[in-house]
Every structure is written in C-alpha cells, then in structure tokens.
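Trainee: Pasting the sequence and the predicted model now:
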Amino acid sequence: MLKTFIGPRLRRLRLEHGETQAQMARALGISTSYVNLLEKNERSVSVPVMLKLFEAYGVDWRDIAEDDDTSTLADLRAALQDPLFEVQRPDLTQLRAAQIHSPDLVSSFLKLHRAFLAATDQLLSLAGAGEAREVLQSSPEATVHNFFRRNRNHFEALEAAAGRFWEGERVPTDDAYARVKARLLDKLGLRVRLVTVAEMPDTLRQYDEARREVLLSEALDHPNRLFQLVHVAGLIEQRAVLDDLLAQSGIDDPHGLARCRVELANYFAAAVLMPYGPFLAEALASKYDFDHLATRFGVSFEQACHRATTLQRSGAQGVPFFFLRIDKAGNVTKRFNATDFHLAEYGGACPRLEVHSSFRTPGRIVPQFVEMPDASQFFVFARTVDRPSFTRHSQDMRLAVAMGCGVEHVGQIGYAEDLRLSDARTTPIGINCRVCPRMSCDQRAHQAAVISEPLDERRRGATRYAS
C-alpha cells in the first residue's frame, strides 16, 4: 500500500478547531508525540486514525488524504525554469521539503508567479494594441485547465455516472446513435432533428429547451453527432454531479463556470462512449494505436486521444499523457495534462515542436523526442485532424493534435517502436518564446519576458534577441 502523509492538512485542521496537539491527541486516542510526528510528515497516517478523524471532526478522509503533490511539484519546477531564477534555482530536494513543510507558501508562490505571467502577457498585449483591459484577468480556458490539472484530469464521479448510462447493458457501437436518440425521447422527452447548414449556419448543435428538441447540423460526421447527443444527456441528467464539481472548482467567474460545465459534460460523453475498463485494456493491447481505438469505439481520433489523458484512476492507470491542439497559426486551442510537462498557455506553443510541421503531412503521425529546459525528456507524436466544413468556402479546416508522455513510458507506445531514444535526435524545446531561457535558439520569435543578460551591441547572435 502507498503511504499517506497528511502533515500540513492535519495541522491546518487542528488550528481551525483552536486545539493544541495534546487536545487533538485525546480526541483521536493517540499520543501527543504521534500527532507531532504526523504533522511533521515523519509518520504516515493509518486507517484507524483516518476513521477517528472522521468521527471526531467530521472530515472526509478523501479530502484530508487528497494527493495533489505530483502536479504541484510539476508546476513548481516549471515556474522555477523562468529566467528570473536562473542565478539561484532550488534543487529537487529543496522543492520537496518546501511541499512537505510549507505547502501554503508553495501555493502562494505559484499563485504569485501565475499573476506575474498574466500581468506580463497583458502588459505586452496592451503595449501592442493600446487598449485598456484588466491586467490580471485570467482566461476561462486557463482557469478550467488549472482545475482539471489539480484533479489529474480524472473525475471519478463522472466515470461512475457514465458507467450507469446504459443501465448495465452492453450496446454495440453501430447501435449507439439510435439508442441514444430513443433514450433522449423516452427519458427526457427530447426529439433529435438533423437540419441543413442553411437552416442552422455556423452552428453544429443547438438544444432548444422550449421546443424539447436537439438540433444537429448535417456538417457533423457520425461520431460527432453521437458525441453531441451524449453531451446533451450529460448536461441534463448529470446536473447535480456537474454542480457539485463546479462548487469544488474554486471558479467564480461566470464565463469560467460555463466553460468548465461544457468541458465536464464533454468528459462525461467521452466516458460513456469509451468506458474506462474496456478502453484502457484496448489501449494497452494496441500500444495506444489511436486510429485503432477510434475505429473500435466509434469515435474520432481526437476524441480517443483526449480520452487517453483521463485514464488516471488509482490502481488502474494508463500512460499519463498531455494533449495539445493547435491551429495553423500556432495558437493553442485546447490542452489537457496528466503529466509534469508544462503546456503553453500564453501565446503559441514552441515552434520546435513537430506538431507545427504535421500540417505538411496531413493525417500522418509525426514522432519526436524533446527535452525541456529542466532536462526532462518526453516522447511526443502529432497528427492533423479535420474540423466540420459547412461550405466550399470553409475547406481545409485542419487543426493538429499532439500527445506526449515521459520517456520512461515510451516502451508502451507503438508509435515509438521504430525509434530509439539513444539513437534519435532529441529536440531542445521550451514552453514558448516569452518564458523560454534558451536565448540562442534560432527559432526565437520574442524576447524573453525576464532578461538575464543585457544585449551586447557589438555582437550578433543566432537571432536578433541574442548576442
């Protein structure tokens, strides 16, 4: 069994109740010295003590034993790659010690660094556009991404709800669309109507609550029509589950809440169409062949990739992936992360990522080994995906998706079978130019936000930003 350390949370609980260690020890039926050791994380907590905590303080053991250390450590390491800390950068041992003994300080530091990045980005935008905007405003996408990241991109409540969707019946893939239509009508009184692009221009799906109809555009292919119907079912039937998760998100902005509700409903739809156990088993057996998985479960390539990032159930975990989607201009349009890889949030992704070059070979997998500034290495593979086309004037609506994992998992990925890390060229990359410390990179498009060394006017480096 994994050891569970709850030191900082236990201390916070004790202080919230205004108790001394001796008083808490009496309430839990243990010694004062044991409470002291628990608070210092020098002892792991036992199941009997967990139960006592519930009895004495009404604390759900899942709340106090929640383990978000992995994602926090990844965020902390990524933040400290900022050139601002280049001269004196704490090592991994110091970071782990800070997590154990000063978790609130770590949280405050990360909050401050995110505010610094947001402020820098907004100020740079203001300088170019000359418009007044809120300097520290976070985008709805950023707040939703942070919430999903804190939960390791996995929500067991939605997995459980998805498991009940078919009420224990196995529905063949080719029957699913008709069954979902019938289910919407029987359970919710909703009729599904396919409409022409002329009737519903620039819209793929519309839920008309007053007329009790779900309108689907002809521009949607079959997998996406099915996905949209299950999405609507999730929005309606799982409202209580969604409300509960939103209450835990810490998001109070209306735009962020609406964005998060949509993404959680998307998660539910994916979990219904790609059930956790069967999907994980097929992914492992096929070595994460996403074309095969898409065919096997009747979904799109992108949907199969997205689902793979959510396979983080305790005791039944898949390969931890990050998912990145970009447009032809390099803008990040969607991102999910179950790794310690820090995805671009402000501006475009690193131009050295081969996800950008995948537009030159549509539909083909482009593999790559990459190395971040902190020397962590990842295997990344990218491919283009098509978007719905409404008319001949909106052709070639391609996006590109990239999936990546730590190199320690590369043996489980079929796309890496023809590559060997020892022989393959590893590409040095960064998050994006604005925060990347690689000043000599010949792909640099912007000066780093924090400059460690002044420009030497007597020397011209590989780019106009380096001397």
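Mentor: Thanks, I have it.
Trainee: alpha carbons only for contacts and neighbour counts from here, please
Mentor: Fine.
Trainee: so Ala449 is in which element?
Mentor: Using DSSP states H and E, Ala449 maps to neither a helix nor a strand.
Trainee: do the same with Ala115
Mentor: Going by DSSP H and E, Ala115 is in helix 103-129.
Trainee: List the buried residues in that helix.
Mentor: Pro103, Val106, Leu110, His113, Ala115, Leu117, Ala118, Ala119, Thr120, Asp121, Gln122, Leu123 (16 or more other CA atoms under 10 Å).
Trainee: Report all helices and strands that it contacts.
Mentor: Contact here means 3 or more CA pairs under 8 Å, 6 or more residues apart in numbering; DSSP states H and E; on that basis helix 103-129 packs against helix 69-79, helix 92-101.
Trainee: out of the buried residues of helix 103-129, who's nearest Asp456?
Mentor: Thr120 (24.0 Å; CA to CA).
Trainee: where's the closest one relative to Phe341, distance?
Mentor: As defined by CA to CA, to the nearest Å, Thr120 lies at a distance of 22 Å from Phe341.
Trainee: what's the answer for Gly298, then?
Mentor: Taken as CA to CA, the span from Gly298 to Phe341 is 30 Å.
Trainee: What of Val195?
Mentor: For Val195, the distance to Phe341 - CA to CA - is 42 Å.
Trainee: higher neighbour count, the two?
Mentor: Phe341 (22 against 16; other CA atoms under 10 Å).
Trainee: and that one, what does it touch?
Mentor: Taking CA atoms under 8 Å, 6 or more residues apart in numbering, we find Phe341 in contact with Ala74, Phe322.
Trainee: That one and Ala176, how far apart?
Mentor: 36 Å.
Trainee: can you check Pro351 too?
Mentor: 40 Å.
Trainee: Phe148 too?
Mentor: In terms of CA to CA, Phe148 sits 28 Å off from Ala176.
Trainee: So which of those two has more stuff around it?
Mentor: A count of neighbours by other CA under 10 Å puts Phe148 above the other of Phe148 and Ala176, at 21 against 17.
Trainee: Which of the helices or strands spans that one?
Mentor: Here Phe148, judged by DSSP H and E, is contained in helix 140-150.
Trainee: Can you tell me the centre-most residue of this structure?
Mentor: Compute the mean C-alpha point of the chain, and by CA atoms, centre = their mean the closest residue is Phe336, 2.6 Å away.
Trainee: Please compare the first structure with the one that follows:
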Amino acid sequence: MTEARKLFVGARVRHLREQAGWTLQQLAQRLDLSLSYLSQIENNQRPVTASVLLKLAATFGTEVTQFSEEHDRRLIAELDCALHDRTLRPQPLQPATLARLVEQAPELVETFLVLYQRYQRLHEAYGEVIDRFYGQQGYIAPAAEPARAPVPWPHEEVRDHFNRRNNYLDKLDRLGEDFAKELALKPGQRSNALCQALQERCNVRVEFLSAHSDGLWLREYDEARRVLRIWPGLSDAQQAFQIATQFALLAHAETIESEVEAGGFSDDATRALARQGFAHYFAGAVILPYTEFLESARNARYDIERLQLLFHVSFETVCHRLSTLQRPGARGVPFYFVRVDQAGNISKRQSATAFHFARHGGACPLWHIHDAFAQPGRILTQVAEMPDGTRFFGIARTTSRGGGGYRSQRKWFAIGLGCELSHARELVYADGLDLNCPHTVVPIGPGCRVCPRTDCVQRAFPPADRKLLNTPHQESLISYRFADH
C-alpha cells in the first residue's frame, strides 16, 4: 500500500483565514487546535492530517480538494495557457509569478479563467458567424441561427465542476458504497437485486425494450406508468448501472439537487446535465464500491484487465473509476482520464493530476492516445513531458460501445489513463521499462494553439503568443518558425 504524501497547505489556510477576518487564535479555537500547531501549519512547518483537512474544509465551507497540490498545479497550468495568448499580453508571466498568483489569490485566478474561457467562446462564435455569412467560396450564406452567447457549454461547465472537486463527490460516493453493501451486490449478479430495490423503494418496475430495438435508447423512464425500460442487449453491469442511475434520480433527488445548487450552474440545460452526471456518479459508486475497489486496484497494481474480470465491468468503466479515487485519508494514484474519438475529439476528460487538457483546437498529435486506433485492443504505454517539464506515464487502448447486430451502430473510442511519473512504479504497466531514458520521453503539449514548443514537426497551427518568421527562401519540416528561433 502506498504511503500517503505529505500535504502542506499553509498559504491557502492563511489566505482563507484573512479573507474571513479571523485571527490565528480565533481559527485555532474553531478548529480545536493549539495555537502553535496551527501556526506551524500556516508556515508549512507541518503537514495537515486527513482529520485536520476535513475540519478546515468544514470551517471555511469549502471543498477538501481546494487544499490539494494537484488543484493548484492545474490552476497554474491553465493560467499559463491563457497568458500565452498574445492578444492579452505581449509576454507570458514567469512560472514563479503564476505560482504566487494561485497561492495568494486563487479565487481571482479562477474568475479570470472563467472570463478567458467565455472570451474564447465568443471569439469562436464570431468566427462561425463570419463563416456562415461569407462561406468558403466567397458568397453570402443566410445565417440559420444567431451566434451563441459567450456562456459555457453545458458539458464543459459540468466537467469543470467535477474537475474542481478532483472528480470525487464524497456524499454520493458514500451513499453508493453503503447501498451496494446493504444489497450485498456481487459482480455479475447486480441487476436483479437493483430491480427489486427500485420496485420496493421507489415503486418502479423494470421492463426490457423490444429485442428488435436499435439499442440507441439504453434507459427510458415512464413516470406515468412508473416503469423503467432497459435495452436487453446490455450486460448485467450495464443494466445495473442504468437501474442505479434511475434509483439515484428518484431516491436521492434531494441530495442531487443540493449538489446542483452548490455547483451554481448557469442554466436549466446545464443543471439537467449535472443531475445526470451526479446520478451516474452514484451508479458508478454502487457498481464499484470505493473501499473494495481501491483495495483491489492496489493489490492488482492497477491492472485494468484484472479489475475488469474481478468486477465484471468494461475497460472504460474501470479507468473512469480509477480517476475518482481521491477520498481524503484513502487516496489512490491520482490519474487523468480521457476518451477520444477517431477524429481526435475529446468527448470525456477529467483529471486528479496537474495534467492540462486543451479546451480548444484539439489534443497534441504526439500523444499516444491517437496511435491506439492503429493497434485496436492493444495497450500502449508512453512517458510524456509537458512544456513545464512535468512528466507523466500513460496508457491508451481502444474500446467500443453499441453493436449487437450486423447493422447496429457502434461507437469507437480510445481511452487514455495516466499519472505523474513519480507514481508510475505503482502500475503494472511500468514493469521492465526504463522510465528515465531521455530517448523514450515524448515532448507533448496541451494543444498546438497554446503549446510553446518551437521545434515540433507535428505542429498543426501556429501558437497564439508567438510572432512568425517571414522566411520564404527557407523551408524545414517545422511548419511554423517563430521570431525567437
């Protein structure tokens, strides 16, 4: 079992205390700690324990994840990306300056990032309007609809909420785990027990859709008849997931609504998507209960295929759950999780690490997740280095959903899972690899638009913060050369 890393949160505690207008003595009394002990915490002379961390979160009315190192590092990475935009400032800030900003004014940094994201969306919407009016052939085309307002896309707003929580929702996670224990659920035999629980506790009967249905509807709830219809082509685990999702929406509606209110989502569509996301989270905790799954993952050294067999679930389900194991006092390896389609679109992403995903312009073409489609079903490994020097160890493999007939529609994805290099030896996939060999490290970036690398032959777009060289009499494999070459 991995020893928990020490966590120093002095700057964040001092900032929150001063913001609340409390003296050191007043905060010590609220936390029921000695003055000297709290002083040592604020000066980073002592790390915080799990119990003190929970007290701090409760006292300041914030999430435990607000005190995590990964949260700060992710903020630094996103802020650095934004400030590489030359339309904002001619030169990006130094890393030490970025770190001080995040340390001393995290709320201001988060507000700035929200504004920058809205600015980007407005810029993209403007480009779409221009394309609709002028088109690619130079003629004026009628605008089918007005440009979108620069508000967050629902899926991005919900995804950002999960990322701010380190992909861990304590109340829903514990509710799901307790429910699984209460029903004594066993892998491969979950759906019948959940059907019975849904009938007894919510007065909802489960029926199966026609075997001739196309499988596009996985779950359909008829509120008037109190009937939940499930596609029969689903496995036992998939049926259980859909039933547990509906159970959460009915039996834990109040808890889900409190999570929605706490999220402060911008509109009804986003709130509806958040409800579904929170219900899915509960269902995942029912299928893969936290304590049991974490212990099994550690014993298996995070061997995904072994965990698939043990819990009778899919490759993607295991990877998704591994990225949520961030319960205070019982944390697993902090992973990033990503799902990419064959066009390179990222349809799902979340991270309990400092790994930074591009929000616009596509993922880095050097990232091994794109190679997975050329070798379907095979697990690929990669040691990747981000522009700030942080190295990650990742795996990637293809997976598919749907099917069930020759003409049935099927979705293909590549799944990526990774962690910082310091955790790599905890994974079975790192066995026998020389993780420190410089020739095997692949320099990647968050995306071409914001990547500062000057020597990448795969660059698809020039970066937003660099002036291009005008060199018509010279040409190289590097498509865009910059003034500082």
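Mentor: Now that the structure is in, tell me what you want to look at. Computed from a predicted model, the values in this text were never measured in an experiment.
Trainee: For the two chains, what TM-score is obtained?
Mentor: After superposition, the two chains reach a TM-score (TM-score structural alignment, normalised by the length of structure 1) of 0.85; 447 aligned residues with a CA RMSD of 3.3 Å.
Trainee: that older thread, the residue nearest to the centre of structure 1 corresponds to which position in structure 2?
Mentor: Under the alignment (TM-score structural alignment), Phe336 of structure 1 pairs with Gln350 of structure 2.
Trainee: Likewise for Asn153 of structure 1?
Mentor: So Asn153 of structure 1 corresponds to Asn167, using TM-score structural alignment.
Trainee: who's in contact with that match?
Mentor: Ser323, Thr324, Gln326, Gln350, Ser351, Ala352.
Trainee: hey, which of the helices and strands packed on helix 103-129 of structure 1 is tucked in deepest?
Mentor: Among these, ranked by average contacts under mean count of other CA atoms under 10 Å, first place goes to helix 69-79 (a mean of 18).
Trainee: Report the angle between that helix and helix 140-150.
Mentor: Interaxial angle, helix 69-79 of structure 1 versus helix 140-150 (axes from the mean of the first three to the mean of the last three CA atoms, to 10 degrees): 130 degrees.
Trainee: what's stretch 220-236 of structure 2 in contact with?
Mentor: 188-191, 203-211, 213, 215, 217-219, 239, 242-243, 246, 404.
Trainee: Figure out how far it is from the centre of its chain.
Mentor: Remark: stretch 220-236 of structure 2 is offset 29 Å from the chain centroid, using CA atoms, centre = their mean, to the nearest Å.
Trainee: Stretch 293-312 of structure 1 now?
Mentor: Taking CA atoms, centre = their mean, one finds the center of stretch 293-312 of structure 1 at 15 Å from the center of the full chain.
Trainee: what range in structure 2 matches it?
Mentor: Going by TM-score structural alignment, stretch 293-312 of structure 1 lines up with residues 307-326 of structure 2.
Trainee: cool, and stretch 265-277 of structure 1?
Mentor: With TM-score structural alignment as the criterion, stretch 265-277 of structure 1 aligns to 279-291.
Trainee: Give me the contact list for the matching stretch.
Mentor: By CA under 8 Å, 6+ apart, the list of residues contacting stretch 279-291 of structure 2 reads 169, 172-177, 179-180, 190, 237, 240-242, 244-246, 248-249, 256, 311, 321, 325.
Trainee: try 7 Å this time
Mentor: Residues from elsewhere that reach stretch 279-291 of structure 2 (CA atoms under 7 Å, 6 or more residues apart in numbering): Leu172, Asp173, Gly176, Glu177, Phe179, Ala180, Phe241, Ala244, Thr245, Ala248, Leu249.
Trainee: and the last one, what pairs with it in structure 1?
Mentor: Alignment note (TM-score structural alignment): Leu249 of structure 2 maps to Leu235 of structure 1.
Trainee: any idea how far Phe148 of structure 1 is from its match?
Mentor: 18 Å.
Trainee: With Phe379 of structure 1 instead?
Mentor: For Phe379 of structure 1, the distance to Phe148 of structure 1 - CA to CA - is 22 Å.
Trainee: just His446 of structure 1 next, same as before
Mentor: 29 Å.
Trainee: And Met50 of structure 1, by the same measure?
Mentor: 27 Å.
Trainee: Pull the number of nearby residues for the nearest residue to Pro320 of structure 1 once chain neighbours are set aside.
Mentor: Of all residues not flanking Pro320 of structure 1 in the chain, Ala338 sits nearest, at 5.2 Å (CA to CA, 6 or more residues apart in numbering). By the criterion of other CA under 10 Å, Ala338 of structure 1 has 26 neighbours.
Trainee: is it true that Ala338 of structure 1 touches Arg152?
Mentor: Yes: between Ala338 of structure 1 and Arg152 there is a contact at 5.3 Å, judged by CA atoms under 7 Å.
Trainee: Contact partners for the residue lying closest to the match of Phe336 of structure 1 once chain neighbours are set aside?
Mentor: Spatial nearest neighbour of Gln350 of structure 2, excluding adjacent residues (CA to CA, 6+ apart): Phe337 at 5.4 Å. Counting by CA under 7 Å, 6+ apart, Phe337 of structure 2 touches Cys319, His320, Ser323, Arg349, Gln350, Ser351, Gly416, Leu417, Gly418.
Trainee: To which residue of structure 1 is Arg378 of structure 2 aligned?
Mentor: Arg378 of structure 2 maps onto Arg364 in structure 1, by TM-score structural alignment.
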